[in-house]
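J.: structure of the sequence below:
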Amino acid sequence: MTEREIEISVTPGLGDVAPGDWDACACPEASDGGPPNDPFTTHRFLSALERSGSVGEGTGWQLQHLIARAEGKIIACAPMYAKGHSQGEYIFDHNWAHAWERAGGDYYPKLQIAVPFTPATGRRFLLRPGFEETGFRALVQAATQLTEQNDLSSLHITFCTEAERTAGAALGLMARSSQQYHWFNDGYADFDAFLGALSSRKRKTIRRERAVAQAFGGTIAAYTGDALRPEHWDAFWHFYQDTGARKWGRPYLTRAFFDAVQETMRDDVLLVLAERDGTPVAGALNFIGRDTMYGRYWGAVEHHPMLHFELCYYQAIDAAIARGQSRVEAGAQGEHKLARGYLPVTCHSLHHIPDPGFRAAVSQFLTAEARAVEHDIEVLTAYGPFRREPVEEQQ
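T.: Modelled structure (predicted):
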């Protein structure tokens, strides 16, 4: 198949795309009835953002999804947005924007291929099986051409996979490295088996933290599927608003987003709540992938020592072990995760800047940044909590 036989279009929202057509590219593995590898690129998640008004008109996330068709069907697609700011991305380019604007240019709007507000690694170029190479090339070519033809400053593909980074760099995109903390399941039978892999001091610390957290005066429960009820989301909305107001100035997601999740994605989420006298006082929201537990949001209306660590990190590890998942992604940033068994990993993004002078300056920066990220990961891993001495008696 040649690129001339592929038709590219831009759609202002997923309302015009059948869920089965999109998901045949986004999560073909889910055709067996199991969960998707990545819940965030599914039609139901992206549609929840759109239908709830979390993205779209007035949000700075203008819907511009790329669709590639051939042989009468969608063979590839990508969630793409025209961005009027750099918020909710977690791969920071504010300095690039300031430099471009000081030089007299308009950095915004820019094009962003991403999942809004979601710093989780996953495929950004969604390809129907059998069309991987042609679909990828067609989407990359279309996105770069749209950037250039509309005289936009830049195109950004954030939290892509390592394979996409390699393939995109081969097509001339600039690759960028960043860092997160992930927990990896080394075949642990239970949480105690995980603790057995840690140094004695770290093992004791985590046990103490869990004991303190679980003595907050109530119970901790995890809800998914039909066990989730509207009152759980009412409580979590208050938690989310409090955290969002403190971290970002205003929450990114609307209340209607959580109603949409209850309607179409309750099997894709694990909501962990700390409840006292039947009333939730804190909670953490996870999304369930086929092999990964994705920690996303946390909040509380009461402060209790260590409860954040328990709900966000330890409960997610418990759930991943119970489900036989190999990894927990706990979101962006946070060196405090290192002491709790989450190790630093490299995250990837791709970028296209049409202006040759600006592109050269950014390319030089990316080379230096990649070296720094690699060094940081090496150093931080060496300081990790895992045992390096011979097997010792657990205490």
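J.: make it CA atoms for all contacts and neighbour counts henceforth
T.: Noted.
J.: what are the buried residues along the longest helix anywhere in the chain?
T.: As assigned by DSSP state H, the longest helix anywhere in the chain is helix 356-382. Using 16 or more other C-alpha atoms under 10 Å as the test for burial, helix 356-382 gives Phe358, Arg359, Val362, Ser363, Leu366, Ala370, Val373, Glu374, Ile377, Thr381.
J.: now the second one, please; I'll put the structures next to each other:
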Amino acid sequence: MSLTPAVKVHRRIAEVGRDAWQACAGNPAYAGNPFIGYDFLNAVEEAGCAVERTGWGPQHLSVDDADGRVAAVLPLYVKSHSQGEYIFDHAWADAYERAGGRYYPKLLSAAPFTPATGARLLVRPDVDANEGRGLLLGGALTLCERYGASSFHVNFPDEDEWRWMGKQGLALREGQQYHWENRGYATFDDFLGALSSGRRKTIRRERRDAGADLEILALTGADITEAHWDAFFGFYLDTGARKWGQPYLNRLFFSLLGERMADRVLLVMARRGGRWIAGALNLIGDDCLYGRNWGAVEEVPFLHFELCYYQAIEWAIGRGLARVEAGAQGQHKIARGYLPKAVYSAHYIADPALRGPVERYLAEERAGVEAEIEWLAEEYSPFRQGG
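T.: This next block holds a predicted model:
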């Protein structure tokens, strides 16, 4: 299937259209990742969360085939800051601006406010992947030059895409998260059986203490109501205010999520005496459960672990999912069965005066991250030997 060389720029994903976008994002190779789908990306735009006013100006790219059908797309934003990205380039920005440069605007391909791995250069399954990727990447670099942007960044691509971008000359970065992997467990107790005896006892105690006097529900699909979203949004605001001051998502976003993606949502909620006190939001892929947001209005020991980690593992086992991605940061996750895994980003820096130092820094950083992942997994794994 031949492609036209022209790359189109769209100021809203709605300009591409759901069917055309999903023809690319729905490629089976992307395992039903919910964060690259039209419904999620349109919801953050329609709710006013990822728009020019918030520093997330959509500039999505598309490429057509010879018949005029959309063959490849790239979620892309012009950014006036580095908030909500979870790949941190603030030091680069500060150094460049102290030297007299202008770091913003920059271009970013990512799922807004979401540190979850997934394809970014999205190509229809009947189209040559490398041809589609090449046209999208070329279009992004051309747009970078046209806008006078300092840089182009791709956050949390999958490993294959990341390595391909490295071969195209982008600078490669590694970070780490903590993921749980399903080793063929039939039940949560099977998972516990793979742990050391000490960890088994601790997790059982934490689950018992967290659930005392509480009702915990795992909700998805039509079981999730606006009343649940009202309660969860309160939890989200409380956590957001404490963590980063200004929560990224608004109440309308959660209504749109429930309206358009309810079958892709797992909302784990806890209540006492009929009053909701805590909740954890997950999104569901074809092979992965993605932990996203959590909050509580009452301090309950170990409730965070129960709602965010143990309930997610139990639900993933019950649905036969391959893994749970628990989001950014948190070495405490290791003791709960979530082991360190590499995550990726790729970067094009326009100015050679900044590009060289960044590339040297990233080479050293990658070596350090890889060594730390290996050390953490070896020294702190909760799994018994051979488990």
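J.: next, the TM-score between them, please.
T.: Overlay of the two chains. TM-score (TM-score structural alignment, normalised by the length of structure 2): 0.97; 384 aligned residues with a C-alpha RMSD of 1.4 Å.
J.: redo the buried residues of helix 356-382 of structure 1 as a markdown table? Include distance to Gly341 of structure 1.
T.: Below are the buried residues of helix 356-382 of structure 1 laid out as a markdown table (distance: C-alpha to C-alpha, whole Å):
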| residue | distance to Gly341 of structure 1 |
| --- | --- |
| Phe358 | 40 |
| Arg359 | 38 |
| Val362 | 34 |
| Ser363 | 34 |
| Leu366 | 29 |
| Ala370 | 24 |
| Val373 | 19 |
| Glu374 | 19 |
| Ile377 | 14 |
| Thr381 | 10 |
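J.: which pair of the residues you listed spans the longest distance?
T.: Spatially, the most separated pair among the buried residues of helix 356-382 of structure 1 is Phe358 and Thr381, at 34.1 Å (C-alpha to C-alpha).
J.: so where do the helices sit in the stretch 101-250 of structure 2?
T.: 129-147, 159-167, 188-193, 197-211, 226-243 (DSSP state H, counting those that start in this stretch).
J.: which part of structure 1 matches the last one?
T.: Yep, that's helix 226-243 of structure 2 we're talking about. Using TM-score structural alignment, helix 226-243 of structure 2 lines up with residues 230-247 of structure 1.
J.: name the surrounding residues that touch that stretch.
T.: Residues outside stretch 230-247 of structure 1 that contact it (C-alpha atoms under 8 Å, 6 or more residues apart in numbering): 250-252, 255, 258-259, 262, 280-283, 297-301.
J.: how big is the offset of it relative to structure 2?
T.: With mean C-alpha distance after the TM-score superposition for structure 1, stretch 230-247 of structure 1 departs from structure 2 by a mean of 0.3 Å once superposed.
J.: buried sites along that stretch?
T.: For stretch 230-247 of structure 1, by 16+ other C-alpha under 10 Å, it's His232, Trp233, Ala235, Phe236, Trp237, His238, Phe239, Tyr240, Gln241, Asp242, Thr243, Gly244.
J.: which element is whatever residue of structure 1 lines up with Leu266 of structure 2 on?
T.: With TM-score structural alignment as the criterion, Leu266 of structure 2 lines up with Leu270 in structure 1. Here Leu270 of structure 1 sits within strand 269-276, counting by DSSP states H and E.
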